[in-house]
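Asker: predicted model follows, preceded by the sequence.
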Amino acid sequence: MTFWLAYKMLFGNIKRAIFPFLGVLCGIISLIMTLSLGAGGESIINTNLSAIGDNRIMIGGNSFNQRDIRILENYPFVEYALFPKARSYTDDNIYIGYPERVFDILDLPHLNDREVIVDKNQFENVKVGDTLELSIGTYRDRFLIKGLYEEKNPLELMRKGNRIIVSQDTYERIFGERNFSEIVISFEKGEDAEEYIPIILNKFRQDRGLYGDIQLLETPEVYKRIEKIKNIVSMTLGILSVISLGIGGLGIMNLIGSNIRSRTGHMGILRAMGMSSKDMVIMFITEGVIISFIGSIVGLILGIIFSVFVGKVINIYPVFSFGDIFISLVISLVVGIVMGSIPAVKAGEKNTIELLREI
């Protein structure tokens, strides 16, 4: 009887219920957009920051070649090694040479001679399997497009020229460069590169033999600062999510409290007709649960739609973790209902005469 009465009183006056419903609806939409767009933004930030500051060092010497790459990649703590200067700009194209191991790290197909991988944002009208005629000075040749990729390093995106990735062997054949003065050595993300610096320098000197001295040019300090920034970003987004949960819970509490304040006279009549204070509290909480549940379902659907739309406008693809969204909705509802039961209980403690005076 109590639940039926709560339903009839709620939907018997839609105008009174619409504003609390809109309050819950807006709160849930805000929560979904905060979680999804926040996660999408965090993913972009982490990707770009990681691209700027890898866990790596750079060493220099008189002359390095692919033999040195193979020596370094045999060390168990080395993820990959490459020549940062294995790139050439010509005819508005940037040719980048990568050793074999780098293609595995970037999840790109391995390349043979006259095969290339191009940036899909710069070569919009090509697809894998097409041929591309390229000019390199007076040299012209046709290359098979073996793969497409999307450059995410913001520093790389600032460079002028169309990015074309070739194998290290192809790069050396085309440009005639086989010796380089610098090598970048990358370590796994969880490794402390600082500990490996003396090992790398000593071991590499021994394994190279009499091929000239080497020196440390760059340490992973940038990587460590980037990791701190990423942690701050994650913490900030977590705080925003907690604030959104709190706002949702306060909205539900305000919904129940406003219903009680607007119907004090009705409560007196119901008490005079014999309704107990316990049933009255249950009735108001039930109304809050009904509006909150319906508002949450509709808000969830609209929140996903708005997140996708806004994400396209601001170029942030939303990341939906439905487990996190579900838990957040449940917490918001539980907090709101628990907090909303406080004014309901206080109202139920009033005697019938006090309530009837409000008519």
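Answerer: That came in fine, so what should we check first?
Asker: please count neighbours and contacts with C-alpha atoms only from this point.
Answerer: Noted.
Asker: so which elements touch the helix or strand containing Asp324?
Answerer: Assigning secondary structure by DSSP states H and E places Asp324 in helix 322-348. On a contact count with 3 or more C-alpha pairs under 8 Å, 6 or more residues apart in numbering; DSSP states H and E, helix 322-348 meets helix 14-52, helix 221-262, helix 277-314.
Asker: the last one to helix 221-262, inter-axis angle?
Answerer: Spelled out, that is helix 277-314. Here helix 277-314 runs at an angle of 140 degrees relative to helix 221-262 (axes from the mean of the first three to the mean of the last three C-alpha atoms, to 10 degrees).
Asker: and helix 277-314, which residues are buried?
Answerer: Going by neighbour count (16 or more other C-alpha atoms under 10 Å), the buried part of helix 277-314 is 277, 280-289, 291-293, 295-296, 298-300, 302-304, 306-308, 310-311.
Asker: below is structure B, check it against A:
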Amino acid sequence: MKMIFWFACKMLLGNSKRAIFPFLGVVGGITALIMSFSLGAGGEEIISTNLSAIGSNRIMIGGQEMSARDMQIIENYPFVEYTLFPGARENSGNNIFIGYSQKALMALGLRNLGDREVILDKNQFPDKQPGDRVDLVTENGVRSFTVAGIYEEKNPFELMKQGNRIIVSQGYFERLFGKYRYNELIVSFDKNEDAEDLIPLLLKRFNEDRRSYGQVRLLETPEVYKRIVKIQRMVKNTLGILSFISLCIGGFGIMNLIAGGVRARTGHIGILRAMGMSRENIVKIFLAEGVIISIIGSLSGVIIGVIGAILSGKLIMIPPQFNVLQILFALVVSLAFGIGMGVYPARKAGNIAITDALRDI
């Protein structure tokens, strides 16, 4: 076996220019696979986190003169997780005060809040801990609050807005800013419920329970979130197809290298066969060429792919996630391509008759 690989290495070194194309094809294919796997996994986690933060199973309804009473009515429905008034937010200086219902706080994993108790974003108040006092600017001047909890905002729409996020209870928000009426209400359903099926039931039941307070209507459905999921799958599948195409190009390059080597070394094959080398060993030598290119190209592709994924991740703000099993899968696929694509021309080399091969000397 050592002799076979020695012959294969000598043949590659003697034909290095022809070997560059399949080598680069394998490197490119593995690099693309590693980058698409790692960045795809990182992007998928970000999208999943963002969808969870946005609320993929919720709707927005609208009506005149909606109040905390309407919030309580809907939150009593067994299929509703929580409700939220988008208009329950006020800017005071560099602070954004946001009113949350008790159920909305529970959905965040936070406890209910009393008067002058706040929950702060840990990225905006890194030095604050639960139990600390904090002075904040409000419409009525600077007031002292107790930090009841710390959370990390993940909703991409919230992160794009300027200002320090201050969460207070819905009741205290209304008393603090004198804002008791709203035109829009977000309703988040339990994760196991189908929002599309529950929309007609919710609107009918809620309008009946409101009685003479006016009709509400549907403003926004979960369809937008389903579209994001479809786009996510489409991008992931496209990256996988492009990576596979790159690997195929490398595989065909290996086949072309071995076929070209057979044509260029027909005379050498005749000499080796005349000296007693078996057909089987001739086949193994040419197959070894493909294996060597596949192994070296794959290892180089893994290194370049990891470095490329890290650098690209910093550029596009997507942290790559590397999976050892996926890397091993890429290596196995590359090696299989190197051997598979080299079988036909290698067997052709072994089947050349000695007399025909010696005529090319």
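Answerer: Arrived safely, thanks for sending. Keep in mind that what you see is a predicted model, and the values were worked out from it rather than measured.
Asker: still on that earlier bit, which of the helices and strands packed on helix 322-348 of the first structure sits closest to Ala344 of the first structure?
Answerer: Closest to Ala344 of the first structure of these is helix 277-314 (C-alpha to C-alpha; 5.3 Å).
Asker: now do the contacts for the aligned residue in the second structure for Ile96 of the first structure.
Answerer: Per TM-score structural alignment, the equivalent position to Ile96 of the first structure in the second structure is Ile98. Counting by C-alpha atoms under 8 Å, 6 or more residues apart in numbering, Ile98 of the second structure makes contact with Ala88, Arg89, Glu90, Arg165, Ile166, Ile167, Val168, Phe173.
Asker: for Leu299 of the second structure, give me its contacts.
Answerer: Leu299 of the second structure makes contact with Leu331 under the criterion C-alpha under 8 Å, 6+ apart.
Asker: what do you get for the one 10 residues further on?
Answerer: The contact partners of Ala309 of the second structure, by C-alpha under 8 Å, 6+ apart, come to Ile34, Met35, Ser38, Leu39, Pro320.
Asker: whatever residue of the first structure lines up with it and Val330 of the first structure, how far apart?
Answerer: Matched by TM-score structural alignment, Ala309 of the second structure corresponds to Ser307 in the first structure. For Ser307 of the first structure, the distance to Val330 of the first structure equals 20 Å [C-alpha to C-alpha, to the nearest Å].
Asker: same question, Tyr75 of the first structure
Answerer: Distance of Tyr75 of the first structure to Val330 of the first structure, given as C-alpha to C-alpha: 50 Å.
Asker: cool, and Ser292 of the first structure?
Answerer: Going from Ser292 of the first structure to Val330 of the first structure by C-alpha to C-alpha gives 11 Å.
Asker: quick revisit: buried residues in the helix holding Asp324 of the first structure?
Answerer: By 16+ other C-alpha under 10 Å, the buried positions in helix 322-348 of the first structure come out as 325, 328-329, 331-333, 335-337, 339-341, 343-345, 347-348.
Asker: what of stretch 221-228 of the first structure?
Answerer: Buried, per 16+ other C-alpha under 10 Å, within stretch 221-228 of the first structure: Val222, Tyr223, Ile226, Glu227.
Asker: now the helix holding Asp324 of the first structure, how far from the centre of its chain.
Answerer: In terms of C-alpha atoms, centre = their mean, to the nearest Å, the centre of helix 322-348 of the first structure is found 28 Å from the chain centre.
Asker: what does Ser135 of the first structure align to in the second structure?
Answerer: The alignment partner of Ser135 of the first structure in the second structure, by TM-score structural alignment, is Val137.
Asker: pretty sure its match is touching Asn91, no?
Answerer: No: at 9.6 Å, Val137 of the second structure does not count as touching Asn91 under the criterion of C-alpha atoms under 8 Å.
Asker: ok, Asp169 of the first structure - how many residues close by?
Answerer: Residues lying near Asp169 of the first structure (other C-alpha atoms under 10 Å) number 19.
Asker: so it: helix, strand or coil?
Answerer: Classification of Asp169 of the first structure by DSSP: H, G, I helix; E, B strand; the rest coil places it in helix.
Asker: quick check: the gap between the aligned partner of it in the second structure and Tyr100 of the second structure.
Answerer: Using TM-score structural alignment as the criterion, the counterpart of Asp169 of the first structure in the second structure is Gly171. With distances taken as C-alpha to C-alpha, Gly171 of the second structure is found 9 Å from Tyr100 of the second structure.
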